[in-house]
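Enquirer: Quick one: sequence and predicted model below, then my questions.
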Amino acid sequence: MPSVEKLLIRAVEATDRPPFSAAVALIHRDGRPVESAAVGELARWADTTGTPAPAADRRPVTPDTLFDLASVTKLFTTTVLLGLADEGTVDLDEPVARRLPEFDTPERREVTTRRLLTHTSGLPALLRLWTDHPDRSARIAAILNAPLVSPPGTAFEYSCVGFIVAGLLAERITGQPLPDLVTERVCRPLGLTDTGYLPDPARIARTAATEYQPDAGRGLVRGSVHDENSWSLGGTAGNAGLFGTAADLARFGEMLRQGGSLDGVRVLRPETVAEMTRDHLPAHLDPGFRHGLGVRIADPNWMGALAGSGAYGHTGFTGTSLTVDNRRGLVVILLTNRVHPSRDWSDIAGLRRAVADAAAVNR
């Protein structure tokens, strides 16, 4: 089995149009790093025609390179809500409309926080907020009035809309902005000094570029959230918007693997992590994997050999992933910018499986 570093080097050097320009991988076993790799350049192209990026943007990737975590953000939103549940502030089975009256219609009264976190709310996968609505207030109204695509609890529909609602719910309950909640309840206790929304200029300088988006009037995106819906809401939504490093994300994964605490600091109760990481889908719902609260479970499409151990975690559209395998004591991080310079250029499912397989045999 090739080393993780060789797997990444082969991918970035495979063709003139590799699946990413930047990648960092990190494998922890029993709480200790056992393999790591950082390859490539922060940016390679200025656009989708093959124009090279300026030399200043083509700096080498290092272990402290930041990546747009994309939907891995959903795990942080989940952790905030589960922490509030631990305190008795949130009831996972309470209708969301009790806290967000704007969400209240007869068909939505069965939408609960649990169903938001398990993608069984019936809310649609996506909306085009950035093209269909003129400003943030109109976009939030569109989210809270999104028509259901199925009755709550009857189908699995992976829904970024649902996680935007989850972030709005956390804000409404606490009266605090979601970035502050993530910082105060997750990042600061765990010492995640490089993880957060809206990176400052110093962090942008070591952030991997993502997509060239001229149709959205953005040009080459770097240091601003790639997800257009989150971007249109100011870059701080519950579905996407966090940036972070492999080391920070590994610490977050270790907190889950160790039952909600790390280095003597407790973020979630052990029973809450157990509830988060168990299968919540009814047996008749079979999307090809299982699902907990926020986390996907045993997905062979990207977990490779780890899926058979009941591993859990999440991926991000930009090319990121976090996988935790409690049976093997593993936390596996793969961060890439696979949407650079175009989302249509690559599919890294095979690389994710290869990295997971390498972690499974690493000793």
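Expert: Yep, that arrived.

Enquirer: Please count neighbours and contacts with C-alpha atoms only from this point.
Expert: OK.

Enquirer: can you map out the helices along the protein?
Expert: 4-13, 73-86, 113-117, 129-132, 136-144, 160-174, 178-182, 188-190, 201-204, 228-232, 246-257, 270-276, 300-303, 349-361 (DSSP state H).

Enquirer: Quick one: these as a markdown table, columns for distance to Asn326 too.
Expert: Below are these laid out as a markdown table (distance: least, C-alpha to C-alpha, whole Å):
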| stretch | distance to Asn326 |
| --- | --- |
| helix 4-13 | 20 |
| helix 73-86 | 17 |
| helix 113-117 | 21 |
| helix 129-132 | 38 |
| helix 136-144 | 36 |
| helix 160-174 | 26 |
| helix 178-182 | 24 |
| helix 188-190 | 19 |
| helix 201-204 | 32 |
| helix 228-232 | 32 |
| helix 246-257 | 6 |
| helix 270-276 | 11 |
| helix 300-303 | 13 |
| helix 349-361 | 12 |
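
Enquirer: let's bring in a second model and compare:
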Amino acid sequence: MKKCVSYISLVLLMLQGLQAQLINGSPESQGYDSIKIKTQVDSIMQEGIIEKAFPGAQLLVAKNGAIIFHEAYGFHTYDSIQKVQKNDVYDLASVTKIVGPLPALMKLYEEGKIDLDQPFSTYWKSWRHKRDKKNITLRELLAHQSGMIPYIVFLEAVYKKNKRFKKRFIRSKKSKRFSRQVSENLFVNPRFENKIFRKISRSKVSDEKIYRYSGLASLIYPKLIENLTGKSYTSYLQNNFYTPLGCNTLGYLPLEKGFKNAIVPAEIDTVLRKTITKAWVHDENAALLGGISGNAGLFGSAEDLAKYMQMLVQEGRYNGQQLLKPETIKEFTKIQYPDNNNRRGLGFDKPLIGNDTLSIKKSYPAPQVSKESYGHAGFTGTFVWADPKNDLVFIFLSNRVYPNRSHRNIYNLNIRPRLQQVFYLNSNDTKK
């Protein structure tokens, strides 16, 4: 009898481990009408392509741990040569912030190696003697409540007045001194990283503590993570998150991966690379760091992103492993400064405050998402969102910046909130 009970317990444990992975399912298995869903999504996607919001895109939706929708639309470019495929790899832009440095910071937090409410200068020494920065906390930085300026164009520092590159920073051939690759024929001196850090250190900080989105600290996080762990930033992410999740495409510098997946092009760069940015990070600041940064630089497929977001929905558990503690995820995904009209979590974006009272034209994201939901958007046209209350993961990938970043119909047409809304209005168990 005891052997029988032990065997049953073992089987149950094995089933729990299996159920902690994403599986393929059907809309009907989760109470949706597949024809109705596809008809509505197809209509919005075709509108986006016709109105040149993007040349192509794809959408993956998982409900209750099952992928119930994953379709690809359009082409990589407007010449309609290469069709979008479900396993294509995209430049994730600012989605990097929550899939790159953030899980590492979450793990360091739960290990007691960083304190959200201690001054960031405790861990980043160059800020200790900066009057306007020495008391800024990591919580304020992650919630965009620090007063830091939004952005610095570091690209200006690599050019002479005649618009030629300064040879101490950029060269056309790789060498020991110029080892970080920007594009096929451009290499940056790793010491330029120090110039970036100095400029951030000298940047102005507002005295007023209000919500102000800033990506500057994200440029620092990879180096901070290396300092605190004694390991390379990319290997730390790979070993602690991407490999356990079974993410085969997620990572930096995709050309070094050697995978067969097609990489979707981003913008035709007329400033730095003088060519199409395909497999090279679109963001210029990340490019000047050699493509490995906390603000941008990650590439990945829709399925890999879904695995990561599903892990968060499952309170840190995936494939039988506990990658993050439930209480850590809860802390990082809650609104930090609601009294300051700041909707942000720690690193994660959140719905607008009062989002459920807004129309689809004014909401962010869809009005029907729960207050517990979270995610992030990327400049290149990417968007990931998780709703633990409704057990819904939403992954939208596009290259809306092709051929240039002036294409803004993805915003004007509310493409992503409208797509997201389809999976709430047609669900029988939506909870706000």
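Expert: Now that the structure is in, tell me what you want to look at. A quick note: this is a predicted structure, and the numbers were derived from the prediction, not measured.

Enquirer: Need the TM-score from the superposition.
Expert: After superposition, the two chains reach a TM-score (TM-score structural alignment, normalised by the length of structure 1) of 0.89; 345 aligned residues with a C-alpha RMSD of 2.0 Å.

Enquirer: Pick the most buried one from the helices of structure 1.
Expert: helix 113-117 (a mean of 27; mean count of other C-alpha atoms under 10 Å).

Enquirer: what does that one correspond to over in structure 2?
Expert: Under TM-score structural alignment, helix 113-117 of structure 1 corresponds to residues 138-142 of structure 2.

Enquirer: compared with structure 1, how much does the matching stretch deviate?
Expert: Averaged over the aligned pairs, stretch 138-142 of structure 2 sits 1.6 Å from structure 1 after superposition, using mean C-alpha distance after the TM-score superposition for structure 1.

Enquirer: Can you name the residues in contact with that stretch?
Expert: 115-120, 146, 217, 345-347 (C-alpha atoms under 8 Å, 6 or more residues apart in numbering).

Enquirer: What's Glu110 of structure 2 aligned with over in structure 1?
Expert: Aligned counterpart of Glu110 of structure 2 in structure 1: Asp86 (TM-score structural alignment).

Enquirer: The closest residue in space to Thr78 of structure 1 that isn't next to it in sequence: how many residues sit nearby?
Expert: Residue nearest to Thr78 of structure 1 in three dimensions, not counting chain neighbours: Gly294, with 5.7 Å by C-alpha to C-alpha, 6 or more residues apart in numbering. For Gly294 of structure 1, the neighbour count with other C-alpha atoms under 10 Å is 26.

Enquirer: From Leu253 of structure 2, how far off is the aligned partner of Gly294 of structure 1 in structure 2?
Expert: In structure 2, the residue matched to Gly294 of structure 1 (TM-score structural alignment) is Gly347. Plainly put, Gly347 of structure 2 is 23 Å away from Leu253 of structure 2 if you go by C-alpha to C-alpha, to the nearest Å.

Enquirer: can you check Ala62 of structure 2 too?
Expert: Distance check for Ala62 of structure 2 against Leu253 of structure 2: by C-alpha to C-alpha, it reads 27 Å.

Enquirer: In terms of packing, which of those two has more residues around it?
Expert: Ala62 (29 against 17).

Enquirer: What's that one aligned with over in structure 1?
Expert: Under TM-score structural alignment, Ala62 of structure 2 pairs with His28 in structure 1.

Enquirer: Same question for Leu92 of structure 2.
Expert: By TM-score structural alignment, Leu92 of structure 2 lines up with Leu69.

Enquirer: if I read this right, its match contacts Thr320, doesn't it?
Expert: Yes. In this structure, Leu69 of structure 1 is within contact of Thr320 by C-alpha atoms under 8 Å, at 6.0 Å.

Enquirer: Quick check: neighbours shared by these two?
Expert: With C-alpha under 8 Å, 6+ apart as the test, Leu69 of structure 1 and Thr320 both reach Leu335.

Enquirer: More neighbours: which of these two?
Expert: Leu69 (31 against 26).

Enquirer: how near is Glu157 of structure 1 to Leu148 of structure 1?
Expert: 10 Å.

Enquirer: Need the residues touching each of those two.
Expert: Contacts common to Glu157 of structure 1 and Leu148, judged by C-alpha under 8 Å, 6+ apart, are 122-124.

Enquirer: Please say which position in structure 2 Asp132 of structure 1 maps to.
Expert: Checking TM-score structural alignment: Asp132 of structure 1 goes with Ala157.

Enquirer: One more: Gly175 of structure 1?
Expert: So Gly175 of structure 1 corresponds to Gly230, using TM-score structural alignment.

Enquirer: count of residues packed around its match?
Expert: 10.

Enquirer: How much space separates it from Pro101 of structure 2?
Expert: 15 Å.

Enquirer: likewise Pro326 of structure 2?
Expert: 18 Å.

Enquirer: Please apply the same query to Asn285 of structure 2.
Expert: Taking C-alpha to C-alpha, one finds Asn285 of structure 2 at 16 Å from Pro101 of structure 2.

Enquirer: same check, this time on Asp42 of structure 2
Expert: Asp42 of structure 2 is 34 Å from Pro101 of structure 2, by C-alpha to C-alpha.

Enquirer: rewinding a little: wait, the match of Ala62 of structure 2 sits on Asn326?
Expert: No. Look at His28 of structure 1 against Asn326 with C-alpha under 8 Å: they stay out of range, at 11.4 Å.

Enquirer: Just the strands from the stretch 1-150 of structure 1, written as ranges.
Expert: 22-29, 32-40, 67-68 (DSSP state E, counting those that start in this stretch).

Enquirer: Could you dump these into CSV and include distance to Ala360 of structure 1?
Expert: Listed next are the strands of the stretch 1-150 of structure 1 as CSV, based on distance: least, C-alpha to C-alpha, whole Å:
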stretch, distance to Ala360 of structure 1
strand 22-29, 10
strand 32-40, 12
strand 67-68, 24
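
Enquirer: So which of those strands is the most surrounded?
Expert: Greatest average neighbour count among the strands of the stretch 1-150 of structure 1 goes to strand 67-68 (a mean of 33), per mean count of other C-alpha under 10 Å.

Enquirer: Tell me how far that strand lies from the chain's centre.
Expert: Its chain's average C-alpha position is 10 Å from that of strand 67-68 of structure 1, according to C-alpha atoms, centre = their mean, to the nearest Å.

Enquirer: And that strand, what does it pack against?
Expert: Contacts defined by 3 or more C-alpha pairs under 8 Å, 6 or more residues apart in numbering; DSSP states H and E place strand 67-68 of structure 1 against strand 242-244.
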